[in-house]
Structures are given as C-alpha cells and as structure tokens.
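[1] the sequence and its predicted three-dimensional model are supplied below.
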Amino acid sequence: MGAKAKKALKKNMKKISASAAASSSELAVPQNPKPSADFLPLEGGPARKAPVTKTIVENKATVLYIGRIPHGFYETEIEAFFAQFGTVKRVRVARNKKTGKSKHFGFIQFEDPDVAEIAAGAMHDYLLLEHMLQVHVIPPEHVKPNLWKGVKCQYKPVDWVQIERKQHNKERTLEEHRKLLHKVVKREKRRRKNIEAAGIEYECPDLVGNTQPVPKKIKFSED
C-alpha cells in the first residue's frame, strides 16, 4: 500500500469516528433534565412546578325518579318498600288534580346520597306487579322548588254516583222543567221518525206528562 492510500484510509477512519461520536451524543439522555417552569419564585431560586390538584365532585343527589309505578303501589307502599335501603324523608306520587288517580310516576327522597344511589341501582328495571320500574337519580340542580308541592295532601276518590244523584234530584224551576219536557218530546219525535223510516209498523204510546214540576220531597202540613 502506498503513502497516498494510507493517508486516504486515515481520513476515512477519522470521518467515521467523528460521525459515530456525534450520533451517540444526540442519543444520550441527560441525567438531570431541567424541569419545565410553571411559575418562577419571587426571589430567585430554581423554577418549581405547580402541583396538580384533582377536584372531587361530592355526591349530593338524594331525590329519585320512579316511573311505571303499578296500580295499588302508592305513597305508603313506596315508603315501606324503599325503607329497606335507608331513611326515607318524603314520597310523592303524581296524581290527577280532579280525580286523584295516580299518573304512575313519582319521586322519593332519602337522607343519605349514597343510599339514594344504591337504591337507584338496585331498583332500576325491577319487575314489580308486572311493571318494570324505572328509577333514576335526579341531580340537585334539576330538582324544582315545587317538586314537593302537595306532598301531604290526602286525595279522596270522586263519588260520581253521588254527584249524578244530586244533579238528578235537584229542585228545578218552572222554566227548567219546560226545557226538560221539550227535549223529551223532541227526542220522542225523532225516534218515531226512525221507526217509520225503517218500515216498522208500531204504534208508539202517547207521552203523558205535566208542565208543572213535581216536588221532590213530600211536604206535610203542620195540621
């Protein structure tokens, strides 16, 4: 090997060693990396990183929505049934204002939020009297102020028979009695026309009535 070849070989070896050193320096990880400064101290010193604080949302929901309530499962039964989970504060079943009948949904409130969450998880999709209960926790911000309005009202069923009896037996004036007779006569004429149009030979009895109202109660004289 000549002198020129030796010099060229030495140059190539130096280039290879220099490139290897550069690549190793790039891949090297510093032992003490400088932390990123979230804020700087007031009076010098190294930069410090702000501690990360996790906000824990406290569960305060104590009201449950109960849907698909079966017939016969009302306030007393709901309170007695859900008392197995914990203390029940109040129960309200949505009812019709006129008839007092249940609308098959209601609300219940517990004292402990954890108890309310457990009750909702246990009773959701629970089969009760052929009804699948729908129980959900209502967030506190969605609880309306008038939710518990009328919670202590005692609803009584409407006695429609008594109402009709009073309507039928009420004392009518002479004008009201004449209007009633006019309706009866008009209805009777319409019925006779329908019978004749059907080709039926039938002699309808004549109407017998009085234009004067009949007293509903018998009044005896003092003598």
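    Nice, thanks for sending it over. Residues are numbered from 1 along each chain as shown.

[2] hey, let's count contacts and neighbours off CA atoms from now on
    Noted.

[3] can you pull the contacts of F82?
    Counting by CA atoms under 8 Å, 6 or more residues apart in numbering, F82 touches 88, 119.

[4] what is the helix or strand hosting A94 packed up against?
    Using DSSP states H and E, A94 sits in strand 88-95. Where contact means 3 or more CA pairs under 8 Å, 6 or more residues apart in numbering; DSSP states H and E, strand 88-95 is packed against helix 75-82, strand 102-110.

[5] quick check: which of those is buried the most?
    Ranked by mean neighbour count, the helices and strands packed on strand 88-95 are led by strand 102-110 with a mean of 20 (mean count of other CA atoms under 10 Å).

[6] quick check: what element follows that strand along the chain?
    Scanning forward in sequence from strand 102-110 by DSSP H and E, the next helix or strand is helix 113-123.

[7] for that next one, buried residues please.
    Buried residues in helix 113-123, counted by 16 or more other CA atoms under 10 Å: 113, 115-117, 119-120, 123.

[8] next, the angle from it to helix 75-82.
    Put simply, helix 113-123 runs at 100 degrees to helix 75-82, going by axes from the mean of the first three to the mean of the last three CA atoms, to 10 degrees.

[9] report all helices and strands that helix 113-123 contacts.
    strand 63-67, strand 134-138.

[10] out of those strands, deepest packed?
    With neighbours taken as mean count of other CA under 10 Å, the helices and strands packed on helix 113-123 reach their highest mean count in strand 63-67, at a mean of 22.

[11] helices or strands up against that strand?
    Other elements packing on strand 63-67 under the criterion 3+ CA pairs under 8 Å, 6+ apart are strand 102-110, helix 113-123, strand 134-138.

[12] use this one as the comparison:
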Amino acid sequence: MASKTSTWNTKADLVPLEKDKAKELRARISKIKQAEVLRPGAVFVGHIPHGFFEPQVKRFFSQFGTVSRVRLARSKKTGGPKGYGYIEFECEEVAKVVAETMNNYLMFEKLLKCEFIPTERLHPKTFRGSNRKFLKPTRRSTAIRKHNKPKDAAATLQSAMRLVSKNLGRKRKYAALGLNYDFSGYDDMAKKAKLQAASIV
C-alpha cells in the first residue's frame, strides 16, 4: 500500500489497489457486457482522505472504467473539501460494481464509504460545475457575496439602526466644532425598516 502523504500530484504514480481487491474488481467488471448505448451511473464516496482532490479521485477510479464527472463537496467559505463527493461512470453497471466492491476499502487510514446512487435519486445539480477547475474563494469574493446577500427584515432594521447611531455620533462631533450638520436620510431608512419588520410580525 502506498505511504500516506498530505497531497498527491496528478502526474504521480497511480495509487494501487491491494492485489486481491484489484483482481476481484477487474474480474467482475470484465463480465459486464458493454451495451451500444451506455447509461451513466453515479457513486457517492465518503471518508475521502485529505489531499485526495478531484484530479486524484478521477485518476484513481478510472482504473475500473471511464469516469465522466467528479464533484467533491467543498466549503463555500474556505473552499476546503468536506471529505465526500460524487463520481459518475460512463457505465451504470460499472458504477454498481465499484460501489459494492470499494465500500469500506481502507485508503490512507480512511475507510471509504461508497454507495451507488440511482438516477432517479440523483439531484439535477449534483454535478453542477464539475467540468470547471475549482478556484478557491478569495477574501474579496467572500466579502462581496456576504455584502450582496439579501437581508431579511430583522437584518435590515439592525443595519438601519446602526447607521442612525453613527449619524447621531457624527452630529455631536460636528456640533462640538460649531458646525451645523443635519442629515435625516438614515432616520427615514430606519422608519421604513421598522414598518417592514412590524408588518411581518
């Protein structure tokens, strides 16, 4: 068995299966008759070792048949993998054999959990974005997404009251300097937010 490492290179040697497991798997797959029109099949894979990303997963499972798509679950905030994902094989029968044979397979101190997912149970967006290279979200993109996220009535009211409070502090500061500062825009915003929150309650 290959030694454990923190990351894998797509050009590195293929992670080998144990001899007995490889023999069993290839024997079963060789019995599958390839139909003229192949029906794809998906496999859920859990407990994926850290550092085993999309290219490595596709390369590893391509030992058993043609892998059409791979999508690993990742954190929207950090981009880090969550340790599970989905693999689509070109042939449904191959997917079934892989799921059954590779379930509870020990890989880098992790027991893989594999389950065949019937097409009718597969969410239409399961493989959305699987053909695009994953780009880790930057702090700027995360901040923009958070800022543009639609706010509910309570959040809108809280934001408006915060602006009103800052505006009052600004008025006091200018008054101490003998300057006349009068801006009621935030007050109007707070009133609208209060009415909106009250209508929901």
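    That came through fine. All figures in this text were calculated on a predicted structure; none of them were measured in a lab.

[13] any idea what the TM-score is?
    The TM-score (TM-score structural alignment, normalised by the length of structure 2) is 0.48; 110 aligned residues with a CA RMSD of 3.1 Å.

[14] redo the helices and strands packed on strand 88-95 of structure 1 as CSV? Include distance to A94 of structure 1.
    Formatted as CSV, these follow (distance: least, CA to CA, whole Å):
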stretch, distance to A94 of structure 1
helix 75-82, 10
strand 102-110, 5
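
[15] out of the helices and strands packed on strand 63-67 of structure 1, flag the one nearest E196 of structure 1.
    The closest of these to E196 of structure 1 is strand 102-110. By CA to CA, the value is 49.2 Å.

[16] buried residues in the one helix or strand K21 of structure 2 maps to?
    Here K21 of structure 2, judged by DSSP H and E, is contained in helix 19-30. Of all the residues in helix 19-30 of structure 2, those buried under the rule 16+ other CA under 10 Å are 25, 29.

[17] which strands or helices does it pack on?
    When contacts are defined as 3+ CA pairs under 8 Å, 6+ apart, helix 19-30 of structure 2 packs onto helix 92-102.

[18] a markdown table please, covering the helices and strands packed on strand 63-67 of structure 1 and showing distance to K89 of structure 1.
    Shown next, in a markdown table, are those (distance: least, CA to CA, whole Å):
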| stretch | distance to K89 of structure 1 |
| --- | --- |
| strand 102-110 | 5 |
| helix 113-123 | 11 |
| strand 134-138 | 15 |
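
[19] what's the closest of those to A20 of structure 1?
    Closest approach to A20 of structure 1 among those (CA to CA): helix 113-123, 64.3 Å.

[20] the strand holding A94 of structure 1 to strand 102-110, inter-axis angle?
    160 degrees.

[21] list the buried ones in strand 88-95 of structure 1?
    Residues 88, 90-94 are the ones in strand 88-95 of structure 1 that count as buried (16+ other CA under 10 Å).

[22] ok, now stretch 153-164 of structure 2?
    Buried residues in stretch 153-164 of structure 2, counted by 16+ other CA under 10 Å: 153, 156-157, 160-161, 163-164.

[23] nearest to A198 of structure 2 among those?
    Closest approach to A198 of structure 2 among those (CA to CA): A153, at 8.9 Å.

[24] state the helix or strand in which the residue nearest to the closest one when sequence neighbours are not counted lies.
    Closest residue to A153 of structure 2 apart from its sequence neighbours, by CA to CA, 6 or more residues apart in numbering: A197 at 5.1 Å. Using DSSP H and E, A197 of structure 2 maps to helix 185-200.

[25] do Y86 of structure 2 as well
    Per DSSP H and E, Y86 of structure 2 falls inside strand 81-89.

[26] just want the angle from that strand to helix 92-102.
    Going by the same axes, to 10 degrees, strand 81-89 of structure 2 makes 140 degrees with helix 92-102.

[27] which elements pack onto strand 81-89 of structure 2?
    When contacts are defined as 3+ CA pairs under 8 Å, 6+ apart, strand 81-89 of structure 2 sits against strand 41-46, strand 67-74.

[28] buried set for that strand?
    Buried residues in strand 81-89 of structure 2, counted by 16+ other CA under 10 Å: 81, 83-89.

[29] repeat that for stretch 188-199 of structure 2.
    189-190, 193-194, 196-197.

[30] of these, closest to A95 of structure 2?
    Nearest member of these to A95 of structure 2, counting by CA to CA, is A197, at 51.4 Å.
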